[in-house]
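Student: Provide a 3D model corresponding to the input given below.
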Amino acid sequence: MNDSRLKIFAGNSNRPLAEEICRSIGVPLGEATVTAFPDGESFVKINENIRGADVFIIQSTCPPTNHNLVELLIMIDAARRASAQRITAVLPFYGYARQDRKDQPRVPITAKLVANLLVAAGANRILTMDLHSQQIQGFFDIPVDHLYASPVFFEYLSALPKNKLVVCSPDVGGMKMAAAYADVLGAGLGLVAKKRKSATNVEAINIVGEVQDCDVLLVDDITETAGTLTAAAKLLRDSGARSVRAAVSHCILNEVAIERLKSGLIDEVITTNSTPIHTNGLPVRVLSIAQLLGNAILRINSNESVTGLFRVKGF
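Tutor: Sure, this is the predicted structure:
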């Protein structure tokens, strides 16, 4: 049952997703003015009474990343000053998640800084999906509900033929995710070793596992330039793979990625609408996470467990 004290608001980063979430659970999207002054400063005004309400603010920190992050912080502050009882920041995509450690001298741990900013602004809880590394949950001193896109992917992937299906990770760090997919899909498991030359260029070096005459599914959490995916796909094709698909939770496709995906090395990229996607004729299939996030919001609002959302239908 929906609680009348439940209020959902959205920034400008991914308003279509917020509207779909609200439709899926039968809760109206809250009225708020979220705009900018001529000099670029963000301005927020919540146009309804939220005193004592359970407020959820939906905002992905996708490009323009800094603008969307500051917009979220200001919305949280506005809700806090309007006497909301609890404020949950809903980040379908958590930006800066890859800057989660000091891997070279004199660099920041920006994922932790963003966590501190969200808490300082007044967030009481975080709802997010497929963090780059699960340890980021420990950067927060408030509860974090971490969802996975995999149930949405599995429902779509269930239609794929299971014989000679191999799930591959495009790098060593994704092996745990690939193993989970392989286990559920009853598929083989492989790994593409890579060497990163720069932020946009990746060289795939070697394949661990058998992919000859197999349908390969690459799994990853995020892609921006598609460098890792296309380099892995080329090596898989050269090694005799019959087809190559990719399941990626967050696709933030820039011009470089679009050109790479047009090359035809990847038959299909399966992703979610955690960030706005314009397919423009690309081989990209966008699956909706609105129902998943909507159910999580309802469960948090009624203080129920979100664990049941991890169950996969049909497997």
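Student: Please count neighbours and contacts with C-alpha atoms only from this point.
Tutor: Noted.
Student: Tell me which helix or strand Val219 sits in.
Tutor: strand 215-223 (DSSP states H and E).
Student: What helices and strands are in contact with that strand?
Tutor: On a contact count with 3 or more C-alpha pairs under 8 Å, 6 or more residues apart in numbering; DSSP states H and E, strand 215-223 meets strand 165-169, helix 175-185, strand 243-251.
Student: In this protein, which helix is the longest?
Tutor: Taking DSSP state H as the criterion, the chain has its longest helix at helix 65-81.
Student: Let's see this one next, to set against the first:
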Amino acid sequence: MVMESKTLFSAENRVAPLGIISLAGAQELSKKVEAHLVRWAKLAGLDYDTFLIESSCPRFSSGDGKGMINSTVRGYDLFFIVDVGNYSLTYNYFGQENRMSPDDHYQDLKRLIQAASGKAHRMNVVMPLLYGGRQHRRSYRESLDCAYMLQELQHMGVSNLLTFDAHDPRVQNAVPVMGFDNLMPEYQVLKKLFKDFPDLSTDKNDFMIVSPDEGALNRNMHYASVLGVELGMFYKRRDYSRIVDGRNPIVAHEYLGASVEGKDVFVADDIISSGESVLDIAENVKDRRANRFFAYATYAIFTNGLEKFDKAYEQGLIDGIFGSNLTYLKPELRNRPWFHEVDVSKYIAYFISALNHDVSISSLLDPHSKIEALLKKRALERAKYADEQLSL
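Tutor: The predicted model follows:
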């Protein structure tokens, strides 16, 4: 780790002095990221206490806003960290409390980029939850929010954008000459899964991966490949004659694949929105006599509340729901016995440091070797756990 830190923090090969600008709503994640960067810098013999640059986006009573950076950024390699999904923030608008939407967060990002334009050496954006990511393609007379957002940031001078588990990463075709990195935190998810469920066996006779739909097939295929287990898939049969809440409602989930009987099932997706799909799949696999049901979503937002998941947990339909800290998690969610938070801050810190020092990011994009090492360590821990259980 010390050698790794020296490589990433040697003063000779950095692009420019590192600066992190955390937007409102992303401070918790930004502080965790910065803590790793400061610790690694000190291990490399460099005296840094902080990389955060103070900023704000105050508003007038009419609702107009402005971006302010409170110290110099001239010559800096800036990383803006923004959580467009943080709905917990409010502002006053004509004497009324108005809740911040993804549009408000994105507008504040543009304001701060404007405040830094022409001064910074380079500007990068860390936007884990991609703004407009669910409106990435056009069927008829529809907007292309995500594609236009990327083009807008590029025109404003942003050089790189870092996101996680984009709903459809092909949207990067809108900005073919801008850096666009779509990271998948599989290693962090498996590490948390193994830690919180030490009795979990990933033998192909005891465990399998199931994709919730055809769109999530690639991410689940990767889990199945690195773990060496079977892969099943659900097909979402939709009613295309109706639109409910902006989408065609799901009529049924049809299962394709090997038997799940007696096996622990793990499902990975990019987002849990209402959560209806996850609960339908949990009920389906339990009806097929699956053992335990685990699900992971990079963005666990639960737009329709948590009560249905509480009931499903009490009924034994779900055994664990995993979600990352890449977007806002309500306090009551963090306290639920069925929810397990995956910390991805260290992964972001590695990526920021690698970009800032112009070193290869290939190992960060494909953590296959780290997962293999984790599985070997896991095998030893399981053997030790089995011995302890026998001794009891």
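Student: Can you pull the TM-score for these?
Tutor: Overlay of the two chains. TM-score (TM-score structural alignment, normalised by the length of the first structure): 0.93; 312 aligned residues with a C-alpha RMSD of 1.9 Å.
Student: follow-up on the earlier one: between the helices and strands packed on strand 215-223 of the first structure, which gets nearest to Phe153 of the first structure?
Tutor: strand 243-251 (7.4 Å; C-alpha to C-alpha).
Student: Where do the helices of the stretch 51-200 of the second structure begin and end?
Tutor: 102-116, 145-155, 186-196 (DSSP state H, counting those that start in this stretch).
Student: could you dump the ones you listed to TSV with distance to Ala282 of the second structure?
Tutor: TSV is the format used below for those (distance: least, C-alpha to C-alpha, whole Å):
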stretch	distance to Ala282 of the second structure
helix 102-116	30
helix 145-155	31
helix 186-196	17
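Student: Mind putting those into CSV with mean neighbour count and distance to Arg238 of the second structure?
Tutor: Below are these laid out as CSV (neighbours: other C-alpha atoms under 10 Å; distance: least, C-alpha to C-alpha, whole Å):
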stretch, mean neighbour count, distance to Arg238 of the second structure
helix 102-116, 19, 27
helix 145-155, 18, 24
helix 186-196, 17, 29
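Student: Among those, which comes closest to Ala297 of the second structure?
Tutor: Evaluated over the helices of the stretch 51-200 of the second structure, closeness to Ala297 of the second structure peaks at helix 186-196, with 9.7 Å, by C-alpha to C-alpha.
Student: angle of that closest one against strand 264-272?
Tutor: Here the directions of helix 186-196 of the second structure and strand 264-272 differ by 130 degrees (axes from the mean of the first three to the mean of the last three C-alpha atoms, to 10 degrees).
Student: by contact count, what packs against helix 186-196 of the second structure?
Tutor: strand 339-342, helix 368-391.
Student: again, only using 10 Å
Tutor: Judged by 3 or more C-alpha pairs under 10 Å, 6 or more residues apart in numbering; DSSP states H and E, the packing partners of helix 186-196 of the second structure are helix 217-227, strand 264-272, strand 293-300, strand 320-324, strand 339-342, helix 345-356, helix 368-391.
Student: Show where the first one falls in the first structure, residue numbers please.
Tutor: Structural correspondence for helix 217-227 of the second structure: residues 175-185 of the first structure, per TM-score structural alignment.
Student: quick one: the matching stretch to chain centroid distance?
Tutor: From the chain centre to the centre of stretch 175-185 of the first structure is a distance of 18 Å (C-alpha atoms, centre = their mean, to the nearest Å).
Student: residue in the second structure matching Ile300 of the first structure?
Tutor: Using TM-score structural alignment, the equivalent of Ile300 of the first structure in the second structure is Leu355.
Student: contacting residues for its match?
Tutor: Leu355 of the second structure is in contact with 8, 14-15, 77, 124, 160, 349, 361, counting by C-alpha atoms under 10 Å, 6 or more residues apart in numbering.
Student: re earlier: hey, which of the helices and strands packed on strand 215-223 of the first structure is tucked in deepest?
Tutor: When you average the neighbours per residue for each of these (mean count of other C-alpha atoms under 10 Å), strand 165-169 leads with a mean of 28.
Student: quick one: that one to helix 175-185, angle?
Tutor: 160 degrees.
Student: how much does strand 165-169 of the first structure deviate in direction from strand 243-251?
Tutor: Here strand 165-169 of the first structure runs at an angle of 40 degrees relative to strand 243-251 (the same axes, to 10 degrees).
Student: how close does strand 165-169 of the first structure sit to the second structure?
Tutor: Its matched residues in the second structure lie on average 0.9 Å from strand 165-169 of the first structure after superposition (mean C-alpha distance after the TM-score superposition for the first structure).
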